[in-house]
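Student: Next one to model:
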Amino acid sequence: MNGGRLSMAARAYIVGLSAVAVAVGIALVRTSGSGALVGTFIVLTGLGMLTHAFPVQGLRHQAYQVTLPFIITGAALFSATQLITFVVLIHLAEQARLRRRLHIQWFNLCNYFVSAAMAAGFFHRAIALLPEGAPGQVAAAMAAGCTFVALNRAFLAGALWLARGLSPAASGLLLPRLLAADLIIAWIAGPMLVLTLQAGPWMVLVTAGPLLLARTALSVLVPRRRHPARQARARAA
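Tutor: Here you go, the predicted structure:
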């Protein structure tokens, strides 16, 4: 979604996703449970806001966050109201720091909410089918993580195609190394969820430690636009 005027197709796509987000939100509110304890909500939301506000920036249309474990854990534990609040707050934190164009940030918010809500649905369905206890919870969290990554990338690929004319292959969204990195980061949600349920919200801080290394790894994996001066030096070498 470039800085110029959006095409009618891109506008329709954003409006359509917005309508889906509203419908999903209404359905989620009607079927939602009591949600997480206040302490759990505060810790997950605070860390989610912090990590989402500092993405690893790639090419113009690419930004990668390590927020995934907090999103998946929140999708598993939060009520509908908590999940909506969480998604809104992490994007407000990002907007306060990066000042993205409003239509881009609105699309991102709707994308994340719909993907997180569907991940929550997959998690609760998996929990009902899998054995009780930690193994089932970890497997369900992994299923939710895969669901979120797949939907989030699919929605973003559609937006980039309609708004910028970038095919999924040209956008870089399907690069195997980046998909693998996202899935590995999402898998942290498994132990984060289990330990939080067993020992309380402060275990989120312990299990979030590997995300510091994940951010460093993403900085290496994400393709970036080269600075003109560096390009000139490279050509001269």
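
Student: For the rest of this, base every contact and every neighbour count on C-alpha atoms.
Tutor: Will do.

Student: tell me, which helix in this structure spans the most residues?
Tutor: For the chain, the helix that runs over the most residues, judged by DSSP state H, is helix 134-164.

Student: any idea where the strands of the chain begin and end?
Tutor: Under the criterion DSSP state E, strands of the chain are mapped to 56-57, 63-64.

Student: and the most centrally placed residue in the chain, what is it in contact with?
Tutor: Nearest to the mean C-alpha position of the chain, by C-alpha atoms, centre = their mean, lies residue 68 at 5.1 Å. Residue 68 is in contact with 145, 182, 185, 186, 189, counting by C-alpha atoms under 8 Å, 6 or more residues apart in numbering.

Student: any chance you could map the helices in this structure?
Tutor: Assigned by DSSP H, the chain shows helices spanning 8-31, 38-52, 68-77, 80-98, 102-129, 134-164, 168-171, 176-187, 189-199, 203-207, 210-221, 228-236.

Student: what comes up buried for the shortest one?
Tutor: The neighbour-count check on helix 168-171 (16 or more other C-alpha atoms under 10 Å) flags 168, 171 as buried.

Student: who does that helix touch, helix- and strand-wise?
Tutor: Other elements packing on helix 168-171 under the criterion 3 or more C-alpha pairs under 8 Å, 6 or more residues apart in numbering; DSSP states H and E are helix 134-164.

Student: Please provide the structure for the following sequence as well, for comparison with the first:
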Amino acid sequence: MSSKVQVKICGLSTAADIDAAVGAGARYFGFVFFSKSPRNVSVEDARPLALLVPEGICKVALTVNADDAFLDRLTGSVALDMLQLHGSESPERVAEVRSRYGLPVMKAVGVAGAEDLENLDRYLGVADQILIDAKPPKGAALPGGNGLAFEWRLIAGRRWPIPWMLAGGLTPANVGEAIRCTGAVQVDVSSGVESAPGIKDAAKIAEFVRATQVPNLRIA
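Tutor: Got it, this is the predicted structure:
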């Protein structure tokens, strides 16, 4: 049956960002807790931002190899609906985080070649969702948000037993093609809707969400 593609806008850091994402109709709002990222927000700044998000929209905290001390403080301070683990967390760590905090966990997996899909399979029994992202180049400071895409044909026609989301280099100009190629029903964007690193552009956010609604797309 036909259905709308669900959009996650990641790296929101201001009240204006929240307003833009709400107005565009995004269904997941991502907050980045990683000091090396230009989209990083502190726990203290994220708390009031999360309170601005309307009910029914999933508030996602992106962390990278975070320890329990940080996750304790984060989950105790910010009203969240999901944890996104975007580092080198093992399947055992994913299961541990999911059990300890009682929140759904989305595990990000970087893909550059077919061999990386085997790594993805390791998380299917422990994560609630999988984020399929472009693998960062060696030596990159950021595990995601680099504006890079991977070869979408690697996952064309692939399906997994849990929900998955497509990320990596998506923009208003290419997201429609990415959806057609992969069959993704959820997509994630960060740098692709910015005017400068970490600065969200309201017009680009609206354009991106519109571009995901591919005419005549059939979603099983």
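
Student: Would you report the TM-score computed for these chains?
Tutor: Superposed pair, TM-score by TM-score structural alignment, normalised by the length of the second structure: 0.31. Supporting alignment: 109 aligned residues with a C-alpha RMSD of 5.3 Å.

Student: ok, so of the contacts of residue 68 of the first structure, who is nearest residue 161 of the first structure?
Tutor: residue 182 (21.2 Å; C-alpha to C-alpha).

Student: any chance you could map the helices in the second structure?
Tutor: Ranges of helices within the second structure are 15-24, 43-51, 68-77, 91-101, 116-121, 175-182, 202-212, based on DSSP H.

Student: quick one: the second one to helix 68-77, angle?
Tutor: Counting by axes from the mean of the first three to the mean of the last three C-alpha atoms, to 10 degrees, helix 43-51 of the second structure points 40 degrees away from the direction of helix 68-77.

Student: tell me what helix 43-51 of the second structure is packed against?
Tutor: Using 3+ C-alpha pairs under 8 Å, 6+ apart: helix 43-51 of the second structure touches helix 68-77.

Student: Show me which residues of the helix it packs on are buried.
Tutor: 71, 74, 75.

Student: What helices and strands are in contact with that helix?
Tutor: With 3+ C-alpha pairs under 8 Å, 6+ apart as the test, helix 68-77 of the second structure has helix 43-51 packed against it.

Student: and the direction of the helix it packs on versus that of helix 15-24, what angle?
Tutor: 30 degrees.

Student: Mind putting the contacts of residue 68 of the first structure into CSV with neighbour count and distance to residue 38 of the first structure?
Tutor: Conversion of those to CSV gives the following (neighbours: other C-alpha atoms under 10 Å; distance: C-alpha to C-alpha, whole Å):
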residue, neighbour count, distance to residue 38 of the first structure
145, 32, 23
182, 22, 28
185, 21, 25
186, 26, 23
189, 29, 19
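
Student: tell me the two of those residues that are most distant?
Tutor: Farthest pair in the contacts of residue 68 of the first structure, by C-alpha to C-alpha: 182 and 189, 11.7 Å.

Student: which residues does residue 134 of the first structure contact?
Tutor: residue 194.

Student: again, but for residue 124 of the first structure
Tutor: With C-alpha under 8 Å, 6+ apart, residue 124 of the first structure has these contacts: 76, 140.

Student: Repeat that for residue 195 of the first structure.
Tutor: Going by C-alpha under 8 Å, 6+ apart, residue 195 of the first structure touches 203, 204.

Student: From residue 148 of the first structure, how far off is it?
Tutor: 21 Å (C-alpha to C-alpha, to the nearest Å).

Student: The longest helix of the first structure vs helix 8-31, what angle?
Tutor: Going by the same axes, to 10 degrees, helix 134-164 of the first structure makes 150 degrees with helix 8-31.

Student: buried ones in helix 134-164 of the first structure?
Tutor: Under the neighbour-count criterion of 16+ other C-alpha under 10 Å, helix 134-164 of the first structure has 134, 136-149, 151-164 buried.

Student: just to revisit the earlier point, now render the helices of the second structure as JSON lines, adding distance to residue 107 of the second structure.
Tutor: Below are those laid out as JSON lines (distance: least, C-alpha to C-alpha, whole Å):
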{"stretch": "helix 15-24", "distance to residue 107 of the second structure": "23"}
{"stretch": "helix 43-51", "distance to residue 107 of the second structure": "21"}
{"stretch": "helix 68-77", "distance to residue 107 of the second structure": "15"}
{"stretch": "helix 91-101", "distance to residue 107 of the second structure": "7"}
{"stretch": "helix 116-121", "distance to residue 107 of the second structure": "9"}
{"stretch": "helix 175-182", "distance to residue 107 of the second structure": "19"}
{"stretch": "helix 202-212", "distance to residue 107 of the second structure": "22"}
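
Student: Could you check stretch 176-184 of the first structure and say which residues are buried?
Tutor: Quick answer for stretch 176-184 of the first structure (16+ other C-alpha under 10 Å): 178, 179, 181, 182, 183, 184.

Student: Please tell me how far it is from the chain's geometric centre.
Tutor: Between the centre of stretch 176-184 of the first structure and the centre of its chain there are 13 Å (C-alpha atoms, centre = their mean, to the nearest Å).
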